[in-house]
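In: The following comprises the amino acid sequence and a computationally predicted model.
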Amino acid sequence: MTHPSALARRTLAALTAAALTAAGLAVAVAGPASAAPGHPTVVSTVPSAASPNIQDGTVFAIHDAGTKIIAAGSFSKVRNRNSDVDITRDYVLAFDKATGAVDTAFAPTVDNAVNAVAAGPTAGTVYLAGKFNTVNGVTRRKVALVDVATGATVTSFAGPAFNGLIDDVALAGNRLLVGGIFTTAGNANPRGGLASLNATTGALDGYLTTTLTENHNYDGVSGAQAGVGADKLALSPDGTQLVVIGNFKKADGVLHDQVVKLDLGATAATVADWNTSRYTPRCSYAAFDSYMRDVAFAPDGSYFVVVTTGGRYSGSLCDSAARWEAAATGDAQQPTWTDYSGGDTFLSVGISEQAVYVGGHLRWLNNSFGGDSAQAGAIGRASIAALDPGNGLPLSWNPGRHPRGYGVAEMLVTPQGIWLGSDQSWIGNFQYRRERIAFFPLTGGDAPHPTTTAGLPGNVYQAGIPVPTNVLYRVNAGGPAVASTTGGPDWSADDSGNPSPYHNAGSSTSGFAAVGSLDATVPVGTPAGLFNTERYDSASAPEMQWDLPVPAGTEVEVRLYLANRYAGTSAPGQRVFDVTLDGTLVLDDLDLSATPGHDTGTMRSFTIVSDGSVDIDFGHVVENPLVNAIEIVKTGPPPTGTGDEVQTRSYDGAATVGVATPVANPDNTTWSTARGAFWVGGTLFYGMDGALQRRTFDGATFGATSLVDPYHDVYWDTVETDSGPAGQTYVGVNSSFYPEIANVTGMFYTAGRLYYTLSGQGGLYWRWFTPDSGAVGADKFTVAGVTGFADTGSVFLAGGTLYRVSRSTGALASTAWADGVPTGAFTTVSGPAVDGVDWRAKAVFVGP
């Protein structure tokens, strides 16, 4: 999609919306959001009717002046709601906040564009800044102070004559911080895009003198060459930091491409120890002088968010919203999260305690792989959205704004709600007529879904307890995990990347094509693929040994699956070895090429009573001993069950495990088909039928199940975007996580992330996730350096401890967890061989 050029805001702010559209140009201005609005909820989806109808142009700046709202932009006329009488207002107007009636007394006359509005140094005053040279017939070069009641010029404030426009201002204590496209402030005072004035008198001072230089996009040969300087200023709530974005490469001669953070000291503003190269790549470099569009601080000052235009280019931050931590220091900073539109411009951002509100001419969010189209993970959002502050995913809030036009150019968060400034006439799909300015009140809004998780000591739930089986161990020696075809546990992996913990070091693995045949000793239903890999021992010191814990006194059948596959030992006598079981020689001079013959799978079984560990030793005779698979099965009839049962047991997180108690499953949910689960904020999320499902759960009663599908919206899915190919709508696309669900073995939620494991894969993976909308991040991440999860049956997290269930043994192991990664080796804390507790289930989670 073609993005409007930011150059237009500096040169054509007075054009009507129609002229802007015809020119293909863009304008964008917004002041810093109000600090600490105190929002307990997201704002309502229904806009207030207490606003006038602005008839032309675009609203670029909005200021809350107490009982009235002041708006600035490229407009020239306005009407009161339900009136057809035009009221002339060039560039700036005011209206009553309670009724929306246009203020007849406030009508300052400015001779050019007003780009920013900010609170004045005293009650009842307000700063105007922009491209103008006179206000009410009085010379005021780019910045003026006016009376809120009358619009009259406050004559005691007279700033210097800036030689270029001002884009944004911020009041910091007794100083007005100014950013724009200028090189002098007054006749003999060089300033490069930034300056500071006495807030009361307008006198230039030496507090802010940082000089911004060089075009971001011009490389000496090609690229846009608009004026260099500041575009937006974001002042931290405590007044100690200022983030500046705009068209520049350097700040005081040091590379700070398009963004620089300043420390606001007692006597001077200085460039902070903070830098990033993520805005260095050029996007649509011929069209944009800078692709930065807005920046805002969180109410508590802990982070700020930058939004951009520029086109969708892999690895860049073009067309994105990105969160940056305010306390971070040093070079090479990376965003905490990034949400991509997939080719559409973000123009504005406003932040409350509950949401990061973004605006522009968006069609989708969470669209990392899109290019003017919805790709995997895309969630439809027409022009406006509320993002989860923790991960940037869209919350459920979705009033939308269509037609999109140029877009939402301004967002102002106030204690009462959020104001939008734009170039269009509607909220929703032609639903609420709110011409160019709209207000979403806090009243009527919903709180985002809680993100609280349960901890230990507490309750652990097992849903989809396997159909009872006597199988204690199944290991695919030398190979990957293999799914069971006869019930009971899968065959756990023992390949080079995920070696079984039950054998000693020194042996090796080999793989082969499909085995030629199986003899009659191999039980029906045994996967033939077990014979396609082997673990062999090439050295006699030490000999290959397997030690598998089994409670003492338990009678078991030990099954060894064996096949001679190596062509170099195909003749009888070329490979001969011994097998000893718990110290007793059970296979003497075994020659598989003789019996049952080369390339034939066979099984040898032995019944023993365990002394606490089943020890299997392989001894050299000729060439190398081998084993293809090991299975240990308790003797006697198995217990009964369906595989869909749910049970809970208390657990202190260490060694004390309570007795299992059944949990009712009145709707007969087929928990045997579940693929992991986690409980957060009263809701149980789980994988089933190739998607996420959700239902309430209080520890005893399950609510009705529903599909987690933020990618489709009945209201918006059929609305055409008026962009892209004919017929394109706002419909999204399921996350690429959904096709993975069939192979998920466990999942848990923490800190805005969904972590999960996959069958036969040793890694630990994660995606962003918000329980409010159920959105799953489009991007998949791998926890670096983490392996050993191939045998995982379930995973759950409690505080600083990660727990893992072995799919092959039912044992529970734990390790420390910090900063999103496991920090040590797993230690078995419970299991059939430890305390008789089998932790296996399709979904194991900590809950209420």
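Out: Arrived safely.

In: hey, let's count contacts and neighbours off CA atoms from now on
Out: Noted.

In: For burial, what's the neighbour tally of the spatially closest residue to Gly342 that is not a sequence neighbour?
Out: Residue nearest to Gly342 in three dimensions, not counting chain neighbours: Gly370, with 4.2 Å by Cα to Cα, 6 or more residues apart in numbering. By other Cα atoms under 10 Å, the residues close to Gly370 number 21.

In: Below is an additional structure, to be compared with the one above:
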Amino acid sequence: MNRGLLAAVALSLGCGLLGASHHLATADVPGGTVVRTTPVAGTPHILDGRVFAVTRVGNTVILGGSFTRVRNEGSNTEVVRNGLVALDANTGQVSPVFNPNPGTSVTSLLPAADGTSVYVGGGFTSISGATRARVARIRVADGAVVPTFNAGTINGNVRDMALRNGRLWIAGAFTHVAGRSQPALATLDPDTGAYLPYMGLRVAGTHRGSGVTQVLKIDTTADGSRLVAVGNFDTLQGVRNHQLLMLDTSGASAQPATFRTGFYLTPCSSAFDTYMRDVAFSDDDSFFVVTTTGAYGGSTGACDTTARFETRTVSTDAPPSWINHTGGDTTYGVEVTPAAVYVGGHQRWQNNPFAGDRAGPGAVSREGIAALDPVNGLPLSWNPGRDKGVGVFDFLFDDRGLWVASDTTRIAGQLRSRIALLLKDGATRPTIRTPLLPNDVYTGGSTAALTGLLKRRYDGAVAGAVQDPPDGGINWSTVRGAFMVNGVLYLGQSDGSFTRRTFSGTRFGGAQVVNTSDLIVRLAAWHDEVAVMTGMFLDDNRVYFTLTGDPNLYYRYFTPESGVVGAQRYVAGTGVAGLDLRQARGMFLAGSQVYVATSTGTLVRVDWQRGGASGRLVAGTATTVSGPTLDGQTWGGRAMFLFQNATGGGA
């Protein structure tokens, strides 16, 4: 994985930080622009093998892999390039002078700080005619070795590298670096290649007692304070950090970070020494995403998943903030951008936790490549498709777009052999803003107007007079929950349907079925829940809801842009003192507070705490703020929602 070249963008992603002491009052979900779904013309064709790594230095893109032959787009002339090739970032033309010829696979590439050279990692022992064991630094202009950099003998493959705070990190299957015992993860001087003792911690063990101890992939935060690593290992300094570890790299020497997880203790298939495949931090360093292989391992395991974790978690067993299951197919490369988490492998589906090697309830087709919602992991609408092969082994997000390095020849139906560029100006989705008070509160299916719609102005303390707005021809007695997003009203109804329509406050658009998760195998459990809901609201791209006679607050992931509902249901908690959720008769979110109408006609306000995998009602904060005996207002109905216009503002 290569960190993008764009400046870091601070995202207010609502998952928050597990264990954090501060949470935002509102959790706007940022919009963003995904890359195009069709590749740009002009990239060269890599004619055999695999492209394992892609990076960029100035106007030159360098590819590393196991290939031997390339040709320019529009040319029939094949050019020999063993494991390394350079091309013009703008024209795609292969450099005629860059030919280091390492003679064996290159698995990692990393720009040097000088802007004119690149670090190369792999299994080679010579490159550009010079003796260099598994890591070298070469000039981009002509492929010549930088003679002042020599790391000496590294006795195993270098699989990945990172450059931060004046240190070159190398990761791989080695046990010794320049004669010193330092298994799997080490630091070098980036100018000379000399061994640096900064990383003196011991990585040891294996996942299944097979294979060799090795780190497959690493990434670092932009501020250089954290490094995360995945691979075939069990312990760090004798403490279990199974297949995933995090280092605190902010001090004078590398130290274990406060983050540990047991999520990757799942056995998965015995065919794999390790099922870890890639890891990448977000641009703002707040979270990282991990991809795996492993064959289908059930709906709760780590096999064949993409999962998000919060960087600053303080825990010995940190859970993922979200998990996306493919249903038994491998996801290899991952690239996190402000707009999307791009993943590529030989997966056929996303959102598919309940079936192995077939589409289960809720599965969404995303063949070989997908863009996931960073906030909940569900697939966005972006869907170019690619020949699956083994997978996408690396991504690079730069100022032109997304470079996709793989082992297959077609993406979006076009011939782009093993390397493709998708320009960055694709579709844009708007920010989803948390609704606020004062605002218009709509109530449908109330005792005062069973089939109609009512509204009243409310500022959190004083409710205005009840009004009778247009009802859109909807029989509101059949509605079971509602919320608005950017001028669109979402309705769950008694027949289990989930629909959306535009709503201006006076005019309703036609109903559209929200059924992306039903197109292959109907997500029946969701529709059964919709039919018996007693309240619903959206926060942080999660639909929270209550059910008839049930004390729990549940949630499912939901991405309005793609219309995908999460296949799995989760529990956000129960009611709190002063609020029994079995009495819920409508609810809405306003800022950092949830308002729940009850069967007695009262309106109860509860603080809403964001963080981790879901939000939660805060114990000790339930307050009855309105009701028949307080201010003469009677609340509750089949649906309650706050108005939100097309730009996310209230009425």
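Out: Received, thanks. What you see is a predicted model, and the numbers here were worked out from it, not measured in a lab.

In: if I line the two up, what does the residue nearest to Gly342 of the first structure land on in the second structure?
Out: Under the alignment (TM-score structural alignment), Gly370 of the first structure maps onto Ala355 of the second structure.

In: how close does Ile411 of the second structure sit to Ala222 of the second structure?
Out: With distances taken as Cα to Cα, to the nearest Å, Ile411 of the second structure is found 31 Å from Ala222 of the second structure.

In: For these two, indicate the residue with more neighbours.
Out: Neighbours were tallied for Ile411 of the second structure and for Ala222 using other Cα under 10 Å; the higher tally belongs to Ile411 (25 against 18).

In: which residues does the nearest residue to Phe124 of the second structure once chain neighbours are set aside contact?
Out: The shortest distance from Phe124 of the second structure to any non-neighbouring residue, by Cα to Cα, 6+ apart, is to Arg134 (5.0 Å). The contact partners of Arg134 of the second structure, taken as Cα atoms under 8 Å, 6 or more residues apart in numbering, are Val120, Gly121, Gly122, Gly123, Phe124, Thr125, Thr153, Ile154, Gly156, Asn157, Val158.

In: who wins for neighbours among those residues?
Out: Going by other Cα under 10 Å, Val158 tops those with 29 neighbours.

In: What helix or strand is the residue nearest in space to the middle of the first structure located in?
Out: Nearest to the geometric centre of the first structure sits Trp768, at 3.4 Å (Cα atoms, centre = their mean). Trp768 of the first structure belongs to strand 765-768 when assigned by DSSP states H and E.

In: What of Ser108 of the second structure?
Out: Following DSSP H and E, one finds Ser108 of the second structure within strand 106-111.

In: how about that strand, aligned to which bit of the first structure?
Out: Alignment note (TM-score structural alignment): strand 106-111 of the second structure is matched to residues 114-119 of the first structure.

In: And for stretch 320-338 of the second structure?
Out: Counting by TM-score structural alignment, stretch 320-338 of the second structure corresponds to 335-353 in the first structure.

In: quick one: buried residues of that stretch?
Out: Across stretch 335-353 of the first structure, burial judged by 16 or more other Cα atoms under 10 Å covers 335, 337-353.

In: Return the distance of Ala567 of the second structure relative to Ser315 of the second structure.
Out: Distance from Ala567 of the second structure to Ser315 of the second structure, counting by Cα to Cα: 27 Å.

In: ok, now Ser269 of the second structure?
Out: Using Cα to Cα, Ser269 of the second structure is found at 27 Å from Ser315 of the second structure.

In: Could you do Ser365 of the second structure as well?
Out: 35 Å.

In: When those two are compared, which one has more neighbours?
Out: Taking neighbours as other Cα under 10 Å, Ser365 of the second structure and Ser315 compare with Ser365 leading, 22 against 14.

In: Am I right that the more buried one is in contact with Gln350?
Out: Yes - in this structure, Ser365 of the second structure is within contact of Gln350 by Cα atoms under 8 Å, at 6.5 Å.

In: whereabouts in the first structure does stretch 215-224 of the second structure align?
Out: The aligned range for stretch 215-224 of the second structure in the first structure is 230-239, by TM-score structural alignment.

In: which residues are in contact with that stretch?
Out: Stretch 230-239 of the first structure is contacted from outside by 29-32, 35-36, 167-170, 172-173, 179-181, 193-194, 212, 241-248, 264, 293-297, 299-301, using Cα under 8 Å, 6+ apart.

In: Quick one: the contacts of Arg134 of the second structure as a markdown table, columns for secondary structure too.
Out: Formatted as a markdown table, the contacts of Arg134 of the second structure follow (DSSP: H, G, I helix; E, B strand; the rest coil):
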| residue | secondary structure |
| --- | --- |
| Val120 | strand |
| Gly121 | strand |
| Gly122 | strand |
| Gly123 | coil |
| Phe124 | coil |
| Thr125 | coil |
| Thr153 | coil |
| Ile154 | strand |
| Gly156 | coil |
| Asn157 | coil |
| Val158 | strand |
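
In: Among those, which one sits closest to Asn101 of the second structure?
Out: The closest of the contacts of Arg134 of the second structure to Asn101 of the second structure turns out to be Phe124 (Cα to Cα; 9.7 Å).

In: Looking at the first structure, name the residue matched to that closest one.
Out: Aligned counterpart of Phe124 of the second structure in the first structure: Phe132 (TM-score structural alignment).

In: and the gap between its match and Glu410 of the first structure?
Out: For Phe132 of the first structure, the distance to Glu410 of the first structure equals 20 Å [Cα to Cα].

In: same question, Ser517 of the first structure
Out: Counting by Cα to Cα - Ser517 of the first structure and Glu410 of the first structure are separated by 72 Å.

In: Thank you, goodbye.
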